[in-house]
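In: what shape does this take:
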Amino acid sequence: MKLKCIIIDDEQYAIDALVAYVSKMPNLEVFATYVNPLAALTNIKKEDQIDFIFLDIEMPEITGIELAKSLRDKTKFLIFTTAHTGYALDAFDLNASQYLLKPISFAKFATTIDYILKDLTINKPSTKNELLFIKADSKNSYHSIDPKEIIYIEAAKNYAIVFTAKEKYITHMGLSHIEAVLDLNDFIRVNKSNIIAKNAIKKIEGNTIILKNAKTLQIGEVYKSAFQEFLNSSLWKASS
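Out: Modelled structure (predicted):
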């Protein structure tokens, strides 16, 4: 199954170039393109999660940075494509997967995609194997983790920490890469640094989540909408 891509850029020639690049990648396909960023915002909000969003930054009416704040929870991988270097810190504050400077060669594009996909060294559990394997510190070394035991995952500089009830595991994997292979029926991203197990939630007080191990986390602004949707779908409602 190919990974769905959305391209947003106010210049059609830039969109055309990325469409051509995506068509050359055997595991990618273009799902939609938008020259109007406001139309992108309206339509993508209605979609299920998209695998990749390629996003320009300097656009009329709304910038790519502003747009990403509303759409970050809708995509596994967010890649900014821009001619400007000055937004890199803002981009990575939004947990961007990559920041590509225009003009973008196909070699650079392909290398970036291959790096992101090959870095998914966590294997999804299957019906036959319910364990996750995450890459450890040393070469060819992996941790075996039962996903049912995970309480939360935290990004820390250039690595992530997986917390279970009994142990914690360090992996040099990006949080977006981890999120991409977790079962989102069981886990949810709550801010730029944390993914939590839904069944590990003990209490919610405003924007604060208290987990069963007493860890407290704040719900990030970008992730409030998705978390509220999860909360609404999980509420017990009195019958009328």
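In: switch to C-alpha atoms for all contacts and neighbour counts from now on
Out: Fine.
In: my read: residue 40 touches residue 7, true?
Out: No: taking Cα atoms under 8 Å as the definition, residue 40 is not a contact partner of residue 7, at 9.1 Å.
In: which stretches of the protein form helices?
Out: According to DSSP state H, the chain carries its helices in the segments 12-23, 37-44, 64-71, 88-93, 106-118, 175-181, 224-234.
In: could you pull up the contacting residues of residue 196?
Out: By Cα atoms under 8 Å, 6 or more residues apart in numbering, the contact list for residue 196 reads 151, 152, 153, 187, 188, 189, 190.
In: ok, those residues vs residue 211, which is closest?
Out: Nearest to residue 211, judged by Cα to Cα, of those is residue 151 at 7.8 Å.
In: does that closest one touch residue 164 like I think?
Out: Yes: under the criterion of Cα under 8 Å, residue 151 makes contact with residue 164 at 5.2 Å.
In: for comparison, sequence B:
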Amino acid sequence: MITNRTILVTIMHSNNETGVIQPIEDIAEICHKHGVLCHTDASQSVGKVPIDVRELGVDFLTIAGHKLYAPKGIGALYTRNGIAIEPLVHGAGHELGRRAGTENVIFDVALGKACEVAKKGLQNHTIKVLADYFYAGLQDIFGNRIKLNGDWERRLPNTLNISFIGYEGSKLLVLLGEDFAASTGSACHSGVVTISPILKAMNVPYEIARGAVRFSLGKYTTKEELDIVLKRLKDIHLKSIENSDEII
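Out: The predicted structure is shown next:
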């Protein structure tokens, strides 16, 4: 897809719906062979998996603070030495001349501290253990009526994109209750379910994609909370079987 007009390629480090980690090192190498700069949005990944800009070989990398428990409204852009970019806001020399305006020092410090804390926690595999436990619980309840969307190995430890076959993801969330927060990659308009463009690009069949739900675990998620969700899902599934009725 690179042409003589291409100046920049930008790819997520990990997909925000499936958690699948992209081959950024290979992409950056291809870009540089063609004299093109490479950017990756690592917002989903930083704080969950090790990130090293030198190993990735990228020219730019972005971070969103709230994804690793810093305050909302702070982020960071890594720029490789030797690259000059147009200022976002002209008029002053703040942030190395890239963005005029008074710097938010408190949030800057908060982001730095959040990164320090996250780095220490990278060796803690509790979230992955809980995610694996949750997925095993779903398999016990639904059997072959669930499908993991995306790669099992090359993904973020906290993200599970699960299709509930025979169900519609958004209606399933409603039945789970308002005290439960997850997201679907589909939307219903005038009785027609529009599936996630991500799952569509992955060639996930419509009947499977329509039942997709993304579960994201955090460092405060507990096994007890997951057990509550599993219990609710089991009750919903058993009721569906008893009524011989699919949620559509």
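In: what's the TM-score here?
Out: The TM-score (TM-score structural alignment, normalised by the length of structure 1) is 0.25; 90 aligned residues with a Cα RMSD of 5.2 Å.
In: before we move on, back to that, more crowded one of residue 40 and residue 7 of structure 1?
Out: A count of neighbours by other Cα atoms under 10 Å puts residue 7 above the other of residue 40 of structure 1 and residue 7, at 26 against 19.
In: between the contacts of residue 196 of structure 1, which is nearest residue 202 of structure 1?
Out: Closest approach between the contacts of residue 196 of structure 1 and residue 202 of structure 1, by Cα to Cα: residue 151, at 11.1 Å.
In: neighbours of the closest residue to residue 168 of structure 1 other than its chain neighbours, how many?
Out: For residue 168 of structure 1, ignoring the flanking residues on the chain, the nearest one in space by Cα to Cα, 6 or more residues apart in numbering is residue 162 at 5.4 Å. Neighbour count for residue 162 of structure 1, taken as other Cα under 10 Å: 21.
In: thought residue 162 of structure 1 was touching residue 145?
Out: No: with contact defined as Cα under 8 Å, residue 162 of structure 1 and residue 145 do not form a contacting pair (9.2 Å).
In: nearest to residue 52 of structure 1, out of the helices of structure 1?
Out: Nearest of the helices of structure 1 to residue 52 of structure 1, taken as Cα to Cα: helix 106-118 at 9.8 Å.
In: by contact count, what packs against the closest one?
Out: In terms of contacts (3 or more Cα pairs under 8 Å, 6 or more residues apart in numbering; DSSP states H and E), helix 106-118 of structure 1 is packed against helix 12-23.
In: for the helix it packs on, buried residues please.
Out: 14, 15, 18, 19, 21, 22 (16 or more other Cα atoms under 10 Å).
In: between those residues, which is nearest residue 202 of structure 1?
Out: When the buried residues of helix 12-23 of structure 1 are compared for distance to residue 202 of structure 1 (Cα to Cα), residue 22 wins out at 42.9 Å.
In: any idea which helix or strand carries residue 198 of structure 2?
Out: Assigned by DSSP states H and E, residue 198 of structure 2 belongs to helix 197-201.
In: for residue 234 of structure 2, same thing?
Out: Residue 234 of structure 2 belongs to helix 223-242, assigned by DSSP H and E.
In: buried ones in that helix?
Out: 226, 229, 230, 231, 233, 234, 237.
In: columns distance to residue 187 of structure 2 on top of those, output as a markdown table?
Out: A markdown table is the format used below for these (distance: Cα to Cα, whole Å):
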| residue | distance to residue 187 of structure 2 |
| --- | --- |
| 226 | 25 |
| 229 | 22 |
| 230 | 24 |
| 231 | 25 |
| 233 | 21 |
| 234 | 24 |
| 237 | 22 |
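In: on that earlier part again, quick check: neighbours shared by residue 40 and residue 7 of structure 1?
Out: Taking Cα under 8 Å, 6+ apart as the criterion, residue 40 of structure 1 and residue 7 both touch residue 34.
In: mind listing the strands for structure 2?
Out: Listed in chain order, the strands of structure 2 (DSSP state E) span 8-12, 37-41, 60-64, 75-79, 146-148, 159-164, 183-184, 187-189, 192-194, 212-216.
In: got a list of contacts for the fifth one?
Out: Contact partners of strand 146-148 of structure 2, identified using Cα under 8 Å, 6+ apart, comprise 138, 139, 160, 161, 162, 163, 164, 165, 208.
In: ranges for the helices of structure 2?
Out: Secondary structure of structure 2, counting by DSSP H: helices at 24-33, 53-56, 94-97, 105-121, 126-142, 169-176, 197-201, 206-209, 223-242.
In: thanks a lot, see you next time.
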